[in-house]
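[1] Got a predicted model here, sequence first, then my questions.
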Amino acid sequence: MDTTLAYLREILSNYTDEYAISRTIYEKLKSSLNEGELSFIRALDQEEAQFLNKILPEEIQYALEEQDYTRMTELNHVYELLI
């Protein structure tokens, strides 16, 4: 399993109760786990990409504050692919 997608899957699970779109993204992510992050990013529609663009900076900042530099780097990689 791709480490980057594993971190993304973990943070998305925190949003699935509150945001329906996160459940959709989560399902796409589960089906893309073996294909890699670029394949996953390409499968997103515009609304899904915007949602991730909204939550990822907050999650990256949280990882930085917690000094979890590996998580920060992996999530930042996804964020860079989105922009």
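    Yep, that arrived.
[2] contacts, neighbours, all on C-alpha from now
    Fine.
[3] Let me know how buried Arg71 is, in neighbour terms.
    Residues near Arg71, counting by other CA atoms under 10 Å, number 21.
[4] Would you agree it is in contact with Leu8?
    No. Taking contacts as CA atoms under 8 Å, Arg71 lies outside contact range of Leu8: 9.1 Å.
[5] At which residues are the helices of the protein located?
    3-13, 20-32, 37-43, 46-65, 69-82 (DSSP state H).
[6] relative to helix 20-32, how tilted is the fourth one?
    Using axes from the mean of the first three to the mean of the last three CA atoms, to 10 degrees, the interaxial angle of helix 46-65 with respect to helix 20-32 works out to 90 degrees.
[7] Not counting helix 46-65 itself, show me its contacts.
    11, 21-22, 25, 41, 69, 71-72, 75-76, 79, 82-83 (CA atoms under 8 Å, 6 or more residues apart in numbering).
[8] alright, now check it against this:
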Amino acid sequence: MDFTLSYLREALSNYTDRNGTSQTIYKKLESGNFSSERDFVYQLDEEEMKFLNDVLPDEIKYAFEEQDFVRGNQLNEVYELLI
């Protein structure tokens, strides 16, 4: 799994106990063999994409506030593919 998807999986772990869509996405990340974030995004359905569009801006903002620029930029790469 590439680093971008590892950061995404880590961010999603904060939501898996309270949202079924996040659990589905998390399981896709765990079981999938995606060579890139683009390959992963192409496997998402509309509901999953909407969930990530709602969650990722907050996760990106938090990463930058914590000065974790690598994580923020990696999550932003996924977000850009969604929009």
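    In hand now; what should we look at? None of the values given here were measured: they were computed from a predicted structure.
[9] Including distance to Phe51 of the first structure, could the contacts of helix 46-65 of the first structure go into a markdown table?
    What follows is those, written out as a markdown table (distance: CA to CA, whole Å):
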| residue | distance to Phe51 of the first structure |
| --- | --- |
| Ile11 | 13 |
| Ile21 | 8 |
| Ser22 | 8 |
| Ile25 | 9 |
| Ile41 | 12 |
| Tyr69 | 23 |
| Arg71 | 19 |
| Met72 | 18 |
| Leu75 | 14 |
| Asn76 | 15 |
| Tyr79 | 11 |
| Leu82 | 11 |
| Ile83 | 12 |
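[10] Those: which two are farthest apart?
    Greatest spacing in the contacts of helix 46-65 of the first structure, by CA to CA: Ile21 and Tyr69 (27.3 Å).
[11] most distant residue from the middle of the second structure?
    Gln67 (18.6 Å; CA atoms, centre = their mean).
[12] quick one: that one from Asp54 of the second structure, how far?
    Taking CA to CA, to the nearest Å as the measure, Gln67 of the second structure falls 21 Å from Asp54 of the second structure.
[13] cool, and Ser31 of the second structure?
    Using CA to CA, Ser31 of the second structure is found at 23 Å from Asp54 of the second structure.
[14] Show me which of these two is the more surrounded one.
    Using other CA under 10 Å, the more surrounded residue of Ser31 of the second structure and Asp54 is Asp54, with 12 against 8.
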